[in-house]
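Undergrad: coords please:
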Amino acid sequence: MENFRNESDLLGTLQVPANAYYGVQTQRAIENFKISGQYLSSYPHFIRGLAMVKKAAAKTNYELGLLEESLYQKIAQSCDELMEGKFHKEFPIDMIQGGAGTSVNMNANEVIANIVLEKLGKEKGDYQFCSPNDHINLSQSTNDAYPTAIKMALLQMNKELVEKLKKTIAAFRHKGVEFNDVIKMGRTQLQDAVPMTMGQEFEAYAATLEEDISKLNNNAHLFVEINMGATAIGTGINAPVGYAKLCAKNLAQISGYPVVSAPNLVEATPDTGSYVIYSSAMKRLAVKLSKICNDLRLLSSGPRAGFFEINLPPMQPGSSIMPGKVNPVIPEVVNQVCYKVFGNDLTVTFAAEAGQLQLNVMEPVLSHAIMESMNFLGNALDTLREKCIVGITANKEICLNMVKHSIGIVTALNPYIGYKNSTEIAKEALATGNSVYNLVLEKGILSQEKLDEILDPKNMLKPHQF
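TA: Next up, the predicted model:
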């Protein structure tokens, strides 16, 4: 008994660890929700988001005359400490839970209240001096504080994800410059197409990923619209006049994001459209990233029986039975992360659709799916850049040799000798093993000088006048 304190709620009395800053409702959530094994404490941006919201709420309540200055200052200081990364182990509840986020909201309320009590020289759990409900949750409901905290978390996480994406783009672009003189065959439908440079190929990877920076940022901007002051369902019951807009103003100042109050709080409270569209932007990025990793695995296949155009950095032995085998483990793991993002996007879709009437109770799994995808994608981007992209090398001679012996270069002859002649030469080259070059000369279709000019790989890399 010395290691516990008794706290009570609607359902009765429960023992809480004596040194814990959380309280009875958090303890119930710990016991009720043993689901994912991923805890609120694993998502520091979420805890910072909760602290921002609670500080903004306290500031608003103080400015509207509902909180005494001394208590407001203690609450603000406690929230600042959470934003600095302190006390995060005091958020031990599972990210997936019933109750539409009530456990998360109360976890924050209890921790902040007990930090305040400690500053006041009081015992933990002595809530007559600072109550989780009456002071920390004043003028709020889980239904406005919880989704607002999620949005503050996602804004922070988006900023970090975009920075990681920019670094990966820069790494691909650097390789594009490095491989600018490596001539190779381009392929369509896994068949020889026309020549290109490996630099063009890697620059294209950079360009396609670069498009997603604006998609992520534009969709994340939807998170700045919040429903603080909505309280339970958007009518604002138990919140004072002017609370919604003032709280949004204070949260903007605290968070540094251009937060605004939603024009219709009844609409905003159950709405999860911003989550859906942001998740779709991550899925778009994951689709592109997975396609690129498929390419890297294919281009590095071999070393004797594959493309072997590039070498990926060897990261670990590839087999327990085949000596000398080294597998493309980094692109493989990034592929798997992308599949996880695809699945999480479907979870977000179902969870958003499941909203009923004035509330969406599925926000815990929805927010967890998005945050997990953001964490996974960020880690995958770092891993791909650091352990794969920067160390890729090109097999220049192999690439050039493939161009010289490819049937695909006949495409370059099409404007000069016509489609029919080009087709016949390609067919004969394929059947006999003879080269396109030799067949054109043998048939006297073009002079060697003209043929050399046309089939110079460097002349086949961009448009030109005929």
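
Undergrad: rest of the way, CA atoms for contacts and neighbours
TA: Noted.

Undergrad: now Leu209: how far from His405?
TA: For Leu209, the distance to His405 equals 33 Å [C-alpha to C-alpha, to the nearest Å].

Undergrad: now the other sequence, so there's something to compare against:
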Amino acid sequence: MMSKFRTESDSLGPVKIPLAAAWGSQTQRALENFPITGVSISHYPELITGLASVKKACALANRDLGALPAEKAAAIAGICDEIIGGRHHDQFVIDVMQGGAGTSTNMNVNEVIANLGLKMLGADFGAYGRLHPNDDVNRSQSTNDVYPTAIRLAVLSRITPLIEAMHGLTNSFGIKASEFQHITKVGRTQLQDAVPMPLGAEFRGYATTINEDADRLCDLSRLLTEVNLGGTAIGTGINAPAHFGEAAVAHLREITGEPLQLAPDLIEASSDLGAFVMFSSTLKRVGIKLSKICNDLRLMSSGPRAGIGEIILPAVQAGSSIMPGKVNPVIPEVVNQVCYQAIGNDLTVTMAAEAGQFQLNAMEPVIIHKVLETMGSLTSAMNVLRTRCVDGIVADEERCQFLLSNSLVQVTALAPVIGYEAATKLAKYAQANGLSLQSAALPALPEELAETALKHLQGRIPENA
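TA: This next block holds a predicted model:
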């Protein structure tokens, strides 16, 4: 039988690699060293596209500066175009969680581009004398400027669908706000009856709070357009020709369409992950707000008969294997869980950003894993919340009116009219005797104050009960 493996050698010795695999020895070692999450780097196609974009930009810059022959630059750029177009992503196989500050990811990309480039040039995999992963594909580069640049591109590419999901949810809440504006309900603080409010105003508040963070995420994403490409290992530009960073970033702007700029201090930019900390923190803020909204929706829809029951959520699936007819608020529940994940991921990003030492932070792999995970989950969750829940919410007007009529929330509006002490006395009497404010006014207050209170309350809360 023919061997299903080929052998390559590196500084640690020979390595067996599957015959059809386009990767090389360092990727194979990383496969064996990091069986951690089961999530490969190709799970995030934006990351692979970002890496290929960087490699193409660097090849073109090296060509322009006379550091790489045109034939090799063309082969590298051609394979990068195929990867950017969605091909060969199955060759990016290593676990997203890895030691080495992303070196294994960078080498996976270098080796795949080199071997596919060799095939394009009519050579065999592993014939690195013709096109080498380090000497050619990685020329004038280091993992320490390639990887940070690529992960920024990956996040930037996910901004648009995230913002679109936020705006879509904002719009749905806005539609419901208009639809429910004529309905007055009990407003609550600390789960206790507080003051009357329009149900529409409650939903308008949800729209506003999501929309304002969409603006903040757009603003913060601009921090990610500053890159350290050309700084190589620690920002000094060692092993790169003069003006390589400027040339590479110019090509990368053209390739990606992003307004990228070279960091003014490459040493600082090679170790600082502050932009990711701020961006992740805002993702957490979105998650916190979204979870609070889902808590409200679950409480307002609780019942259907023994809870608050002011709104009715769409019934999307049976709620119990034992209780017939039970329907649960499963969409807000799943969104809550996504939000908890976002909060936890932000703590991971925070700790990883803090863990850098001197001129490099080795924890970038977990940072990009968690930021992209959060962005993807929040995007999907908001789309599901919009289409499977918010768009189909119905208000129970009768229930809202019943709760309002039997509450004591109008007493707050009476305080400036009859005085705080008299209003308190009225509320306590009504609560103790199970009466509405109107019914309690005459027995609880002096006649003159009672008449003033009734006149003020007239028409505000119809006597339904």
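
Undergrad: with both chains overlaid, what TM-score comes out?
TA: The TM-score (TM-score structural alignment, normalised by the length of the second structure) is 0.95; 457 aligned residues with a C-alpha RMSD of 1.5 Å.

Undergrad: so for Leu209 and His405 of the first structure, which sits in the more crowded spot?
TA: Comparing Leu209 of the first structure with His405 by other C-alpha atoms under 10 Å, the one with more neighbours is Leu209, at 20 against 15.

Undergrad: post-alignment, the helix or strand the more buried one falls within versus the second structure, mean distance?
TA: Leu209 of the first structure is located in helix 198-220, with elements delineated by DSSP states H and E. Superposing on the second structure and averaging over aligned pairs (mean C-alpha distance after the TM-score superposition for the first structure), helix 198-220 of the first structure comes out at 0.8 Å.

Undergrad: next, the buried residues of that helix.
TA: Residues of helix 198-220 of the first structure classed as buried by neighbour count (16 or more other C-alpha atoms under 10 Å): 198-203, 205-206, 209-210, 212-213, 215-217, 219-220.

Undergrad: can you check stretch 25-41 of the second structure too?
TA: Ser25, Gln26, Thr27, Gln28, Arg29, Ala30, Leu31, Phe34, Ser40, Ile41.

Undergrad: translate the last one into the numbering of the first structure.
TA: What that stands for is Ile41 of the second structure. Taking TM-score structural alignment, the alignment pairs Ile41 of the second structure with Leu40 from the first structure.

Undergrad: so Ala22 of the second structure touches Gly117, yeah?
TA: No - in this structure Ala22 of the second structure lies outside contact range of Gly117 using C-alpha atoms under 8 Å: 9.9 Å.

Undergrad: show me what stretch 168-188 of the second structure is in contact with.
TA: Here stretch 168-188 of the second structure makes contact (C-alpha atoms under 8 Å, 6 or more residues apart in numbering) with 193-204, 206-208, 210-211, 382-383, 385-386, 390-391, 393, 395, 397, 400-401, 403-404, 407, 409.

Undergrad: at 6 Å instead, please
TA: Around stretch 168-188 of the second structure, the neighbours that count as contacts under C-alpha atoms under 6 Å, 6 or more residues apart in numbering are 194-200, 203-204, 207, 386, 400, 404.

Undergrad: number of nearby residues for the residue nearest to Arg29 of the second structure when sequence neighbours are not counted?
TA: Nearest residue to Arg29 of the second structure, sequence neighbours excluded (C-alpha to C-alpha, 6 or more residues apart in numbering): Val15, at 7.8 Å. Counted with other C-alpha under 10 Å, the burial measure for Val15 of the second structure works out to 16 neighbours.

Undergrad: looking at this, Val194 of the first structure is in a strand?
TA: Yes - with DSSP: H, G, I helix; E, B strand; the rest coil as the criterion, Val194 of the first structure is part of a strand.

Undergrad: quick check: longest helix of the first structure.
TA: Determined from DSSP state H, the single longest helix within the first structure is helix 142-178.

Undergrad: my guess is Leu298 of the first structure is in a helix, correct?
TA: Yes - assessed by three-state DSSP, Leu298 of the first structure belongs to a helix.

Undergrad: quick one: residues contacting it.
TA: Shown in contact with Leu298 of the first structure (C-alpha under 6 Å, 6+ apart): no residues.

Undergrad: and it, what's its match in the second structure?
TA: Leu298 of the first structure maps onto Leu299 in the second structure, by TM-score structural alignment.
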